[in-house]
Each structure stands twice: as C-alpha cells, then as structure tokens.
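Asks: Based on what follows, work out the 3D shape:
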Amino acid sequence: MIKYPTAFHITDIPIVPIIFCCFLQFSAIPLAAQNDLAQTGQAVASSALEGNEAARAIDGKRETLWASGKDDEEPWLMVRLPGATELTRIQVIFGQELAPPQNFHLQYLLNGEWRNIKTVRDNGSHAADILLEKELLTDRIRLASGESQSMQVAVFGLFGQPYEDTSAMETKAVLVNQSGYNLHRTKRFTAPEIPDHTGFEIRQKNRQEVLYRGKVVEEKGDFTDFNPRSDKEYVIRVGDEESFPFRIGPYWLERVTYRLMLDFMIGARHYVGNVEEIRPLSFEWRDGDFFNWALQSFVALYLANPGAFERMEVTAPYRDNATFPETYKGLWGALEPYIEETPDIVRLIHWDADVKVSQRLDHEMQKAELAHFLYAWPYLKRWLPQQNFNRVYEYAREVWEKSTVSEHANSKYDQSPEHNLLALKTRLGTTKGEMPPGFSVIPNLMMYKVAQRENEADAHKYFQAAYRQMEWMIANLDWHDPMTTKGQRMSEHLTMRAFAYFHSQFPDQAPAGLVEKVTGWAGVALSRSDNMWDFRKYDDDDWVPPGWNETGNVLGFPAAALAAMSVLGDGDIKDKLEILVWSHMENAFGRNPTGRQFSYKGPEEVEGVDLGWYSRHKGGIGLLEELPFVFDGSPKSFHYPNHPGAGNLGWTEGWVQFNTAFNTSMAYLANYYTEISLEKKNTGQLTIRLKAPLNFHEDQTDSLAMNIRNMLGDSITVVLKEENPFSDTLTATVKIEDGGIKAEGQVLPLGKGGSIEASYGYGYFRKTATIVVE
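Replies: Just a heads-up that it's a prediction; the model follows:
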C-alpha cells in the first residue's frame, strides 16, 4: 500500500474555485443513471477493517462501505483514475453507523503535494454534493479526515469528462530514440497496440531497400544486431507506419550530449552564468539547493573519460569576485584561480568547491561533496594551485563531524536530523529527492583514502562510518518500498552507487550480504520493468512517483543500473539490466508515451531530435529556460501506459538536479564499456587497444595520447588512433627491441620482469592492462 502522507503535505490554500452547493440527507442524493468515474478507478485507503476495504466506497452500492481502522488517527480514502480526467462534481455519502466527520478535506494531487479543493468544517450531514466552478484536471482525488476519528464512506463519487488535450499532436505509431543509437549496444522501439509477430523493417531514410527485418513482440521491437557502418539516417516501418529517422554511431549518445552537458552547467552557475542575479534556494548553481550532486557528477565524468573532456574547447571564463558589486563579496574566491589551459570540466569542479568553501556551506550534503574534490586531487593538481587542496581539506576536516548546520547554508527542504557525517543515517527523504539512503558512504570512503594519503592518525574513522552505514542499509532497506528506490527521484542513483563503490574499492572489507542486497535490488527493478517501454515503474501500480516531474529519475536510473551491473556476475540478470540502461536513455529521447524528447529546444540543439517537449517554464527560481540542453519535462503518471492524448499535462520546469543525474549516468556509461588491452605480436610488436567514448565523428580522425609505463614508473607517450571512421576502438602498435619499447623516437626500458602497463581513466574508474613482453 502506498503511504502517501509520509511523502506529501496538506495545504489549506484552495487551488480551484468551487461552488459548495449543499449538504443533503442520505436519501436525497440519487445515484441511478449517473456516470460515476470513480467506478473506473482504484481505491486506496490509510487503513481498512476486514470486509470494509477501500474498493467498497467506489462500487456504486450504498449498502457497502469503506471503514477506517480503529487505531487510524488520520484516516483518508484516495481514488486513482485510469488517466487525467476533468472533474466537475464530487459526491460523498458517509456510513450511517458512525457520526459523520465534523471536519474533512477534499484534495487533489499536484506536483507531489495534496492540495485542498475544499475544507469542510462543522459538518453535521451524512452526505455532500460539491459542484466545481471550474473543471478540475487530475487523476487522483482524496478524502481526508480533519480530525482524529474513525471514518466510514459508502459512496465516493466522481463525475466529469475524460480529458484529452486537443492541442496534442498525433504521436508516431513507432516510437524510437529520435536522435540515434550507439553501435553494438541494445536498440529497441515501442509500437503500441501492434499485434504480436507483426513484421517490421528498417530502411535508409527515403529509400525502399529493406536492410533489416524483425518481429514486434509485446508491443516492442529489438534491432540490437543491426549495426551499419554508415552516416545515413534510418527509419523503422511497421506496415504503413514509419518512425522518426535516427542515426547509429559508435558513441552516438556521447556525441550529441557531451558538449551540451557542460554548456548547460556553465550557464547554470550561480552569480556568473548566463544570469548574474542572486537567486533563492541557490548556492553554487541556480535552483541547485544543497542536494544537487553536481560536484560528484563532474568528478565522475572526468575520472571516467578524461581524454574526451581534456580535448574540448575551453569556453567558461573565470570571473573574479573582486569585479562584482559589494553584495557579491565573499560568495566565491576563497580558492585561487586555475591556470589558463584548464578544461571546462575542471573549471566547473573548481567553481563548485570554491563556492562551498567561500560561503562555508556546512549542510551535511554540501560538505560531503568536498570529498570528491579531495579524492580527485592527484588528477586535478596539474590544473589547480596547491592552495586549493589545502583550503578544501582544512575546511572539510573542520566541519565533517559538525552536527549542526548554519542558517545561511540551509533551506526549507532540509530533512537531516543532524549533520555529523560520521553518524549513522537512517532517515529516508521524500520524493523531493533531498535525502537518498547511503549518500554518506562514498564521501566517507573517499575521505578515508585522502586521510591515509595525508598520513592522518584518525583515518580509519571514515571507513568505520561507511562500514556501519552499509551494514545498516543491507539490513534495513526494503527494495519493495519505492521510497528506497524510485521514490528518491533524481537522487536514487546515490544508493546503488554506494554499494558498487564499496564493492569495487574495498572488495575484501565489504560487509557481508552486499552482493545479495544488490541482486535483490536488481530483481525488484526488473519485476517492475516488464512492459512495452522497458520502463522501471514506481511500484506495481504507479508508473512514476505520483504527481511529480520525475525527469531526473529517468535520466539517473542508468547510473544506478550500471553500478549494480558492476557488482553482479555475468548472467541473465545483468543482461536484462543492460536493456534497462538503454531503454531509459531511449525514453528520454522520444521512446515514451508522448513521443517527445525531454528538452523543449531539443530539435534545435540535439542532433537528430525531431520533436521536443511541449513547453518550457519561463522564470522560476533557476531562470534556466535560455540555457542549452534543459531537460524540461517527461511523461507523467497519466501518460502511461499509453495515453498521448493527455498532452501537455503536469508540471514542466528544468532543474539543475535533472542534468547532474544525467551527467552521472553518462560517467557510469563511459566507465562500464571502457576496455583496455595489450597484445604481443610474434613480429616483435606490441598492440595497445582502447575502447572508450572518443570516436564521435566519422569525418574526423580521433586520437588519444596515452602513457605506457614499466614497473619502475618510467613512461613514454603513445598516440592511439581510431581503427576506422566507425570503430569504437583506438589502437597503436609499437616495437619491442633492444630490451625496450620504441615509439615515435622514445624508448621505454622494460626493466625488471619485462612488464608493461597501460591505463585509462582515473581513481575508482581507472581501467588497466598489464603484459610481460620478455
């Protein structure tokens, strides 16, 4: 049962004007020949006596009723309709065995909160008939008691017209990732209401030749093994129906998003982005609050695929705090500037840490993020002054165990009982996404490594805190409760990433039951994903967290799934999770009930996108609408399983937290598929191969300068180049002769043991290959 009151709030502000007609006696309300929409819905209640379940209130029979449990002090009855409906009238008949409630609320769900349609006080009647002055568009209505007493409801009637947005465009019958698919990865589409075993064909756009054939099964098709080496556009045809065109490339998703990911975050910087206003609920990023997870998303991206970000054009200027008005003094500038050649992604890392330290942000989630900066320092220090590390480390050590939060560093969304990061965290946040389970695990494990690096005598306290937290999670998290998973919205990925990080970095010290717990998570995720969209649902009944713009959860779920896959051994579960990784990316790019990519400006910004989100939110706390690559919206509960006619319904607004969730997924995606190998040839040569998201453009020759090392730590640089325009691999071949490796005028002695090592990525995302060549 969904316990909505734990996640939502009641407000006494009437949102929709109504005419409250009258209270009538039980016998005065005729039910015959009325179109009661409640009878098409599902009823859920806070509690129920045996034989008096919630469904009894919507069966159209006066003689049956719902009765709340005897110990239920805040009884409520909720009806969920099959889709968004325009209600004009609500009817309630209370049971005759109890006095009717004197005070009660009629409410509807909007953006995750129960809003009052009407609050009734000093009631003395068993019946109410309420006419709405303006149609109320919703798919959920709740009757909630306004006092501590049992409640009985014989009839909860809802009347009106099924809703359909007449401005909604007709969707395609074949729904694909409009931009494109990655070569050699899972590729699927959805064809709603197409019978099983109907054939589909793939053709080049505007050509008749059939290049691939398959069958639609359970309203979806799979063309994973269609891997053309071509720069052409393709379409899928099912009978006379045709999809939007799409491309297939070695790293297509990375190609169309990497630059845009950084451009969004550069512009979203607070004070110095494309808007210089000081905004509420904003610290480092406009509308970022304390749970934006931006710093760790940048660090993860850089560690996973440094070559891709180091080669990008630098576009983010340094803005000196001294050049701003007095009201901006001290908001940033505690960290000395970076050198001129610093990549944009490192500039963003620097910005985030600088604001945290400059403003002394001591909320537990703000200070926890600093561990990612400190952990990554060995890979950042070539761009940044040593003063940066010293200031951040000093501040982090000072406030890590501080149990209180400064007023200026907090916001209305704070749910933390206290802020000591060594303390056990047992409280779950709401569907706002502000307090995911296990958010302190990775920061404490990183601080453990940093403290060891700095020869701190108390380093082990960080490990002990992470270990206790992981033990608690293994013992107490119930994956069947959506508040431990999708209910954490765009922050869900932090939980499973904590499991994966402990498993990969401390495999011999991890608590017992870690792998089994991850396996359980995967099982629940898969059980909720067997549908036409390959979409992981909120629970067995709801597709998405009720009422929310859940965009960030769709974008962040691949990071959670990939983290789980890194823990699981090869097998069927892992293979099925991989399908979900790509189906959620496909969902964000048009394979969803609306047929739209999540960005309003998608068609003009994202290569290959044909149809963007319906609208964008202008204004808001973040003032983000003019930025590139804003994820404005995603399908709501009433769009699923397939109701495109609902149209532009539900809240639409971009949020920094949505983009940082996507950033994190892209980091885990890069790492998961990165491979490096060394192969000795009989001809006295050594071949180095690297699979990583680096070959984006078929009309350019992509390359990477990589260091190879001997066991003494000596190294030389070797340039790897793409094998062909559509290859996912970069290679180089060097000579083995005279007791060394020779490449481009350099010589690397083989040294003791004759071993050579090559690696790509940094820190916890480092991939390594070693070979003995003598």
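Asks: Please count neighbours and contacts with C-alpha atoms only from this point.
Replies: Will do.
Asks: Which helix or strand contains the nearest residue to Y163 once chain neighbours are set aside?
Replies: Closest residue to Y163 in three dimensions, ignoring its sequence neighbours and counting by Cα to Cα, 6 or more residues apart in numbering: T85, at 4.6 Å. Under DSSP states H and E, the secondary-structure element containing T85 is strand 76-94.
Asks: All the helices of the stretch 601-750 of the chain, in order from the start?
Replies: 602-605, 656-673 (DSSP state H, counting those that start in this stretch).
Asks: Next one: the residue nearest the centre of the chain relative to A294, how far apart?
Replies: Averaging the C-alpha coordinates of the chain gives a centre point, and the residue nearest to it by Cα atoms, centre = their mean is G556 (2.3 Å). Going from G556 to A294 by Cα to Cα, to the nearest Å gives 13 Å.
Asks: another one to check against the first:
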Amino acid sequence: MLKGRNILLVFCFMTYYGLEAQINHSLLKSVEIFPDDNTEKLKNINDGIIDSNIWESKRKNSNYSFVINFSADFVIGGSHIYLPVNKSVDFEKVSFQYYEKGEWSNFEGGTAFLKSSNLLSIVFSKTASTSKIKINFTNASNLAISEITVWGTKVPDLWYGVSKGNEKFIPKRHWVCVNQVAHNINAPKRFTVPTANADLVYYVVEKESDKVLFKGTLKNKIGDFTKFKPKTNSFSKEYFIRVKDSIFGDSDSYPFLVAEEAIQKTAYQSAVDFMNDARSMVGTHPSAYGGCPWRDGAYYTFEVPSMVMMYLSNPEVFEKMKVSINYNKEKEKILSSSFNPTKEPSDKKALSIIQSYYSELENPKDLKAPDIIQMIRFGIGWYLLDPNTKDPSGDELGWQIHNQTVEQFAFFLYGYPAYQKYISHSFYNKVLQKTLKLWDETGLFKVITKIGTPKGRHCLGHSILPNLLMYEVAKRENLSTANLFLEAAYNQTKWVIENVDWKDPKYTKGQRISEPRLITGLSHFQKNYPEFAPKGLLKKINAWSKEVIRLSENEWDFRRYDLNKNWTLPSFNEAGNVIGFPACALSVAMVTKDKQIKDRLVQIAYAHIDNFNGRNPTKDHCANNPEKGFIGVDSGWKYGDPRHDVCARLETVRGALCSLPGTEMYPFNPLGKPRHGEGWTVYNSNWNLTLAYLNFYEGISSIEILKKIPNN
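Replies: Okay, here's the model as predicted:
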C-alpha cells in the first residue's frame, strides 16, 4: 500500500504519428464508470486539473473500469494517471483496452502492476486507432484518481498539459478586452471589462494625441462605442479604450484602428499569404502532410471554396496584390531530380500528383495571374489529377473519393467566368467533365443523413450550396441535368428542416469548424431561390437565429455551446468555429425579415471577429506567431503548439491562426487551462469565408453574385 505520495503511471508508445502526438484526447470527454460509483465527481478525472479535484472510490476491494469516449477515432499513444497526495491508494494492476468493431481488445503489453515507485512505465508493442478506451483497475481496495490524460503516439514529459488547480488570477488593473486590430467604421463596436463591478465611465482616446474623442458608460461589463465614427478615415491613426476607476485608476486597452473596411483590409494579405505558404511541396516546407494540396488539409477543409468566395467578394483588391507565386520556378523545383520531400502520413501519392500537375497539365493561361487565382487552380488541378484522399487523423473511411472533395469543383466551376482570363477553357472543361462524372458516383444527388462528430468531418447539409452552384453551372452549360442539382438541394434542405433540432448543439457549434457549410447553404437557398425553397425554410433559419441569440446573452456577446457548463465545444480547440461563425450570422442577417433578430445577429457576428482579435478572457489574438504577417497585433496567443518542425509545419507560415480560450477560461479565468494550440488550414479557410461574407453584408460586393455571376 502506498500512502502520501503522488504516483504517476505512464503508458507510452515510442513511435510518432504527427498530428496526434502530445494532444490530450481525454480532456473533458465523456467518462463512464463501471460499477457505478461516485459519479458526481467523475468529471474531475479528466478536467486538466490535479490535486484540488479528486475522484475517490466509495467501495472497497472492487474492480473498476473507466470508459473514455473520444467521439472520433484517434491513434492512442499513452496515458498519464495522476494519483493524489495524502491519499491511500492500493490496486493490483491496471490495464488498457481499445474499442474496435463493437468489441474490446487489449493493448498488446498494456498492463502495469502497482509497485512502491513514483513512476511505472510500459511500452505497448502495437498502436491502435480507436474512438474510446477502457482503463481497468483490478482488486482496488482503495482507489483515488486526481487526473487521467490520454495522449497520441508520443507521450509528453511528465506533468505536461495539466494545472495544479490552486492558481487564482489577481488583476492589478482593469482587464480591458477589445478587438486589438481593427473595427469597421459603420459596424458594431463593443468591448468587455470582466473586472468591472460597476458601470464605470470609459473613453475612446486617440493614441497619437491622448485626446478623448468619445465617452460612454459600461453596462453589465460591456462598453459599446458603435457611435464613435472618427472624421478621418485613416489607417495611420490608432485609438484605445481608457476605463476610469477610483480603485484601479486608469486602465487602457491595446490600440486599434477604426476605418472603412478596416477588418478586411488588415486581413487580406495575411489570408492569401497563409494559403500560399501552406501549399504542399511548394510552400514553406517540402512536404504534403495528409496528401492534399494544402498541408494538413483533408476532404472537408474547404480551402478552394473559401478562396473562390473571398475572390468573388472583392476581385479588385486581389487583382492589385503583388504576385509572389512563380509558376516556372515551382515547376523547375518539383521536376528536379534533387527535389526530396519528407515522408508524411497519407502522402503516398502526393509527389506523383504534383509532378503530374507541372508536367501533364497545360501551363496556366496567364503566368502572372494573382496569387489567389494561381492557388485556386493549384488546388483544383491537384484533385483533377487524383481526387482520392485519406484523412490521417484517425478517419475510419480511409482512401476514397469523398463527396466533399468533389464539391470543391462546384465552387471553381461556378466562379470561372470571373477568372477565365487567367485559366484556360480547356482546363475548365476537364474539371466540368470530371465533376459531372463524380457527382452522382459520390452520392451528391442523394439526401445525406450522416451527422458528423465534433471533429468536423461530416457537417449535415454540406451539399446544399454546392448543388445550387452546380444548378447555375448546368444552366450556363445548357445541360439537361440542371434540375437534378436543384432537386438535390431542395431534398437536402427539406431533410434539415424536418430533422434538425437547433437546441441540440451537435447540429450547430458541435459541428465545430464545419458549421458554416450548413448555415450559409440554407441562407443562400432562401436568399436567391425563395420561389424554389422548401416550406418552412425561413422559419427554420429564424429559429437558428433565436437560439444563437439565447446562447449569446453574456458579457462577451459570445455564442456558447450550451447554458450549463460549456462555453465552448468540450475538449476541442474551436478557433475555426469562432472564426467561421460570422459568415453564418451575416448570411442569415441578409435573409431574415425580423429587424430585431437581424440587428442582434450582426452585433454577435462582429463580436466573434472581436473575440479572435482579442476580446476574450486572455486579451490575446488568435495567432501564436503574429509577427508572421499580421497587422496590429500587440498580444498573440501565448500557448502555441509545443511541437516544432513536425506534422504540417504550419508554425513556419505567415498568417497562421492558432487557438482561443475554452470553457476553462470563461467567463473570466485567464489562468484556466488553455486549449491545444495548433494551426489548421480549415481555420484560415473559415476566416476567408468570413471575410467574403463581410464584403457581401457591407455591400463591397453583392450576395447576388452567388446566384448570377457576370459572364465576361
């Protein structure tokens, strides 16, 4: 029997599997215990906090099994089990099992025996991909657990990724949380002071002169300076918020811009630069993690569609950007005998595909096309040559042509008239023929009822917008099948109306990075084809709006996951959801006829832009490396990916987004355990989409362009 000691059991694999190394897959995931015992404290064993939160058995001399459900398949590499200080702990052995095809199987070599040692370690002889694990404690006369963490195939150093639970944030001045980058002059402009215990006076101050330009009063910790509209529309002047208080004195925010289209204009270049740098093989690293056109991309990461939408929303700005992509130099690099890319998961065909792109496909029509157009062609050309992919992050579907890959062709085809001067018609025609062949084969004419997990792979309704775009393409090409695409969109939308309960977050924020696929599709149908829309569509859209508003009544104007304990999606880094949400809300704002709903939706939409620009409990911007291409960021995300030069190498690219506060930091706990910090192409894809819908909503371009694009 061991008493009064903090014992750490470590179970680890010695191999490395990219994305899933050093990620705690158990954090805040669903846990069950058999037999049923002390379930009210069961949540404490995977909350990321040790010492102060302890689960302790009530039975003596019993066997216990803990089942942790990850909600998606992951390759599991090990576990840390923290046993508490000053507690008597005794059990015979512990063993690990994984769930596969309806049965539990033992990890090979996955058993350890408790000894009078601070550290027990075991190396499993074989990895396993699974959606849940079972941890069995045998003959436990006394069992107490402070924390369990379950890792990918590389187990981090001891005590990694947990907090002691006794830290308390004591502010020395007011915490003035504001979008530290840019505010659009005619848009909602709000900030939060979570430390305020009264409705304090605040001022908007010009940074250069320290002159007060606007005065207001906090209400329930929120300040609203929407009416502040500087006379000079200048990108050279900055402003900040100053809060007055007799206790803390003056407390100032980070400075920010206020100007026309300031949000978009400070983001366009970094948005394009990210997509450039993150390209497989020809970007900042000679690799193709995941085997797709963008490193760490997958069939659902939406890179090409997001760029098509962003380009269509403001072509002029992208036409004026300096061209940095040199097709001929990239071709020479890839076809050189000395080119030697690194080997990465799921990249087995990547080298042959990109070599074929530069050797088999005709050269671009215009070698000096804007970067964004060259990248759209790059992504579509890659999939034209081989649309088969395999998501490396534990996806049970394996290698296949996914329908969401085929959907990307629809966006390219629809937008083609806008960039036909840069891309040949023969290339377009090859894509068209490929699309028509694969659309039916991959089930895109059918109603898709699969509801994805929080990973974000299979958002329901993802086929609605692509089918409507293909309807326009088919009409433009005088195809007899045009109505099949409209019918497919109709049937899928009708299924959503009849089967989706917006009060269940698994349909909304629970779809994480993919939620915009559904909401923008529904809004597009209602906005552009009301005469063809299923009965009840507008009512369904308004119901989504009301639920969003209900979940956003807090000092951050932040759409919560639920009103129980979860502000954000349990366990996951949901930066991509926050970044993509404004596209959802603004698309609906352009549809709803209820002014009160519209005004509040717009306010919440801009609040989410503010959130990833710093209006959050840490006051940090979403980027971990803001020096790489970002404008106006004074404080970036401080908890980046601890791994370097691994996986997709997105820490090497400009414009990479990273993470944002999770439930552990809300409503105001800056010292709460941070969510996993790691960039992902889909985060930036969602930012592209939000920039597009900002332009549509603010009238820089008309949303009508998504129904009838001018044919040049």
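Asks: quick one on the thing from earlier: indicate which one of the helices of the stretch 601-750 of the first structure is closest to T186 of the first structure.
Replies: With Cα to Cα as the criterion, T186 of the first structure lies closest to helix 656-673 of the helices of the stretch 601-750 of the first structure, at 12.8 Å.
Asks: quick one on the thing from earlier: now for the residue nearest to the centre of the first structure: what does it line up with in the second structure?
Replies: Across the two structures, G556 of the first structure finds its equivalent in G580 of the second structure, going by TM-score structural alignment.
Asks: right, and its match touches N684 too?
Replies: No: if you go by Cα atoms under 8 Å, G580 of the second structure and N684 don't touch, sitting 9.0 Å apart.
Asks: picking that back up, residue in the second structure paired with the residue nearest to Y163 of the first structure?
Replies: T85 of the first structure is assigned I49 in the second structure as its aligned equivalent, the criterion being TM-score structural alignment.
Asks: residues making contact with stretch 626-641 of the second structure?
Replies: Residues from elsewhere that reach stretch 626-641 of the second structure (Cα atoms under 8 Å, 6 or more residues apart in numbering): 180-182, 254, 256, 266-267, 269-270, 273, 613, 619-625, 653-655, 658-660, 674, 676-678.
Asks: which residues in the second structure does stretch 491-500 of the first structure align to?
Replies: Counting by TM-score structural alignment, stretch 491-500 of the first structure falls onto residues 514-523 of the second structure.
Asks: In the matching stretch, which residues are buried?
Replies: For stretch 514-523 of the second structure, burial by neighbour count (16 or more other Cα atoms under 10 Å) applies to 514-523.
Asks: D594 of the second structure versus whichever residue in the second structure pairs up with R185 of the first structure, what's the distance?
Replies: In the second structure, the residue equivalent to R185 of the first structure is A187, according to TM-score structural alignment. Distance of A187 of the second structure to D594 of the second structure, given as Cα to Cα: 19 Å.
Asks: Please apply the same query to F274 of the second structure.
Replies: Distance, F274 of the second structure to D594 of the second structure, by Cα to Cα: 38 Å.
Asks: higher neighbour count, those two?
Replies: Comparing F274 of the second structure with D594 by neighbour count (other Cα atoms under 10 Å), the higher total belongs to F274, at 24 against 10.
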